[in-house]
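Q: Kindly generate the corresponding structure for this input.
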Amino acid sequence: MTVKLTFYDEGKAEVMLNRPDAKNAVNFQMIADLEIVLTELEQTESLHVVVFRGTGDAFCSGGDIRQFHQLRSADDAMSMLEPMYRVLVRITELAPLTVAHIDGPAVGGGAELAAACDVITGTSKAKAGFIQGRLVLPPGWGGSALLKSKLQMSDALYMLVSAEIFSADELLRFGFIQELADEPFALFKAAPEMISYHKKQKQPIPDLAEKMYADVLACAEFWASESHHAAVEEALTKKEGPAD
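A: Okay, the predicted model is just below:
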């Protein structure tokens, strides 16, 4: 499995992205595995906290560029964008408190996945960035809408248009990360019943799923552009070239 689900006492669960050799990049198999894990979480009663994290030295490096670059047209792209969009919508709708714990890079789609959670924590090694713009793409799984729902609009826009990767301290300043800690479960000291109570009081964001889907449609359109494919080819060439 590219995703591991572990249940703990006191209504806690952990979802571990498990492609460490690929820095936990999302491929088609991971999307399918996330769907299975989410169904199990949705059907499990008395859960209070679910932590999403990554195996190894990364949270998630985004979409698997080598696999997804085989998708050329907008329709091709939708075969990947829509299923992962649905995964993120389901995360936003989970009953327990959801926490993304970033211990290493969370870039591109990895930042989108983190943004789907209620709370984001990390270690001093945390790094995150919406770098899709470097590949002539908007966030394709709904991440632009999610980011704008979490941050001040000026900060959200800056993260999107700069396409930079930000340090843990910078992410704290933006409010993208709420707290730094080695183990996230220890941060939630309220009684489990109180965690569930406060999550239930969370006000839904009007039309969030529709706003996220607008990201999907925009990304599919840009995906088919020659400028996007050229940018990906250049990025792949740099990865395969000699080390500096």
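Q: From now on I want contacts and neighbour counts done on CA atoms only, so please keep to that.
A: Will do.
Q: What is the neighbour count of residue 190?
A: Residues lying near residue 190 (other CA atoms under 10 Å) number 9.
Q: where does it land in three-state SS?
A: At residue 190 the chain is in coil, as set by DSSP: H, G, I helix; E, B strand; the rest coil.
Q: Now for it: which residues touch it?
A: Neighbour list for residue 190: empty [criterion: CA atoms under 8 Å, 6 or more residues apart in numbering].
Q: can you list the residues that contact the top helix by length along the chain?
A: In the chain, with assignment by DSSP state H, the single longest helix is helix 74-92. Helix 74-92 has contacts (CA under 8 Å, 6+ apart) with 28, 31, 34-35, 38, 68, 71, 98, 113, 116-118, 140-142, 209, 212-213, 216, 220-224.
Q: Going by residue numbers, what spans are strands in the chain?
A: Taking DSSP state E as the test, the strands found in the chain are 3-8, 12-17, 49-54, 97-102, 105-107, 119-122, 127-129, 166-167, 179-180.
Q: Check which helices and strands the fifth one sits against.
A: Going back to what we said before, that points to strand 105-107. In terms of contacts (3 or more CA pairs under 8 Å, 6 or more residues apart in numbering; DSSP states H and E), strand 105-107 is packed against strand 127-129.
Q: Centre of the chain to the strand it packs on, how far?
A: Mean-position distance between strand 127-129 and its chain equals 11 Å (CA atoms, centre = their mean, to the nearest Å).
Q: Please give the structure of this sequence too, so both can be compared:
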Amino acid sequence: MESAELETLIIDAADNGVVTITMNRPKRLNAASPQMFTELRETWNEIGGDPTVRCVVMTGAGDAFCSGADLAADGGDGPRRHALQGLNVIHQTVSALYSIMVPVIAKVNGVAAGAGMNLALACDLIVASDQARFSEIFARRGLSMDFGGTWILPRLIGLHRAKELAFFADVIDAKQAEDFGIVNKVVPHGELDAFVDDWAGRLAAGPPIAVAMTKRLLTLNASADFAAALEAEGMAQSLNFTTEDTKEAVKAFLEKRPPTFTGR
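A: Presented below is the predicted three-dimensional model:
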């Protein structure tokens, strides 16, 4: 994937297969405008079809991750969308993120609220600065949760805890988010970039086919019965045994060296 700079996003593609997507509206705390939702959807769809991408890092410019949908933003000079049409764009956007086969790390450097919090939840791993803050802020705006939050959050932290965060719309700090099980790691703000770079590099160096199938199995089997989960695991593992990566892993183990994975 070639590096590109869009109206609301900055995309950096590293040589090791790590793509960093930076939401770039710092004066609005990276609030998601209609243009940003469109650019995010198109970018995630492009990444989904690019075999050179091994890992994605999502973050925000300045002092925020994403403060949610920009309720003050308009849709440009074209015809106004009905509310359901606008929400359909949001649904397509989060579906595109959720469908990416490679691991996605949310690097939360500041506030993540509303759709911004749920964008982080839709990623596979969340690493937060100790200065990060989280809120399902919808109720304060007279709104119900969206961007997939009603599906993801209770599966992550339990139904009653999810209702607590949704009903009261409180702002919680990074340590509380870690205690609730929302984030994987909280690190000092000055160490955030280095920590995420290390995790992203390790993921990018892993076996892409096996990691992709494990990601999909964990996602799908969260709502499957045990028998269906075992069947899906068997099918995925059978495919792994036909790949060059699995042969390379075994060979590297026997030769006592690190494996080199190619995604074949």
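Q: Now compute the TM-score of the two chains, please.
A: TM-score of the superposed chains, computed with TM-score structural alignment, normalised by the length of structure 1, equals 0.76; 203 aligned residues with a CA RMSD of 2.2 Å.
Q: Can you tell me what residue 247 of structure 2 aligns to in structure 1?
A: Per TM-score structural alignment, there is no equivalent position to residue 247 of structure 2 in structure 1.
Q: how about residue 247 of structure 2, secondary structure?
A: Each residue gets one of three states, and residue 247 of structure 2 gets helix by three-state DSSP.
Q: most centrally placed residue in structure 1?
A: Nearest residue to the geometric centre of structure 1 (CA atoms, centre = their mean): residue 113, 1.2 Å.
Q: May I have the residues that are in contact with it?
A: 88, 143.
Q: Can you tell me what it aligns to in structure 2?
A: Match for residue 113 of structure 1 (TM-score structural alignment): residue 119.
Q: what angle do the helix or strand hosting residue 201 of structure 2 and strand 104-108 make?
A: Counting by DSSP states H and E, the element that carries residue 201 of structure 2 is helix 192-204. Here helix 192-204 of structure 2 runs at 180 degrees with respect to strand 104-108, directions being taken by axes from the mean of the first three to the mean of the last three CA atoms, to 10 degrees.
Q: Can you mark which positions in helix 192-204 of structure 2 are buried?
A: 192, 195, 196, 199, 200, 201, 203, 204 (16 or more other CA atoms under 10 Å).
Q: now swap in stretch 60-75 of structure 1 and tell me
A: Applying 16+ other CA under 10 Å to stretch 60-75 of structure 1 flags 60, 61, 62, 63, 64, 65, 69, 71, 72, 74 as buried.
Q: likewise stretch 35-51 of structure 2?
A: Quick answer for stretch 35-51 of structure 2 (16+ other CA under 10 Å): 35-45, 47-48.
Q: Columns distance to residue 244 of structure 2 on top of the residues you listed, output as TSV?
A: Formatted as TSV, those follow (distance: CA to CA, whole Å):
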residue	distance to residue 244 of structure 2
35	41
36	39
37	37
38	37
39	35
40	33
41	32
42	31
43	29
44	27
45	26
47	23
48	21
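Q: Just the closest of those residues to residue 59 of structure 2, please.
A: The nearest member of the buried residues of stretch 35-51 of structure 2 to residue 59 of structure 2, counting by CA to CA, is residue 40 at 12.1 Å.
Q: Contact partners for the residue opposite that closest one in structure 1 once aligned?
A: Under the alignment by TM-score structural alignment, residue 40 of structure 2 pairs with residue 34 in structure 1. Residues in contact with residue 34 of structure 1 (CA under 8 Å, 6+ apart) are 3, 87.
Q: circling back to that earlier point, can you put the buried residues of helix 192-204 of structure 2 in CSV and add distance to residue 132 of structure 2?
A: Converted to CSV, those look like this (distance: CA to CA, whole Å):
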residue, distance to residue 132 of structure 2
192, 11
195, 15
196, 15
199, 19
200, 20
201, 23
203, 24
204, 25
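Q: Now for those: which two are most distant?
A: Checking the buried residues of helix 192-204 of structure 2 with CA to CA, the most distant pair is 192 and 204, at 18.1 Å.
Q: burial of the nearest residue to residue 36 of structure 2 once chain neighbours are set aside, as a residue count?
A: Nearest residue to residue 36 of structure 2, sequence neighbours excluded (CA to CA, 6 or more residues apart in numbering): residue 8, at 5.5 Å. For residue 8 of structure 2, the count of nearby residues is 21 (other CA under 10 Å).
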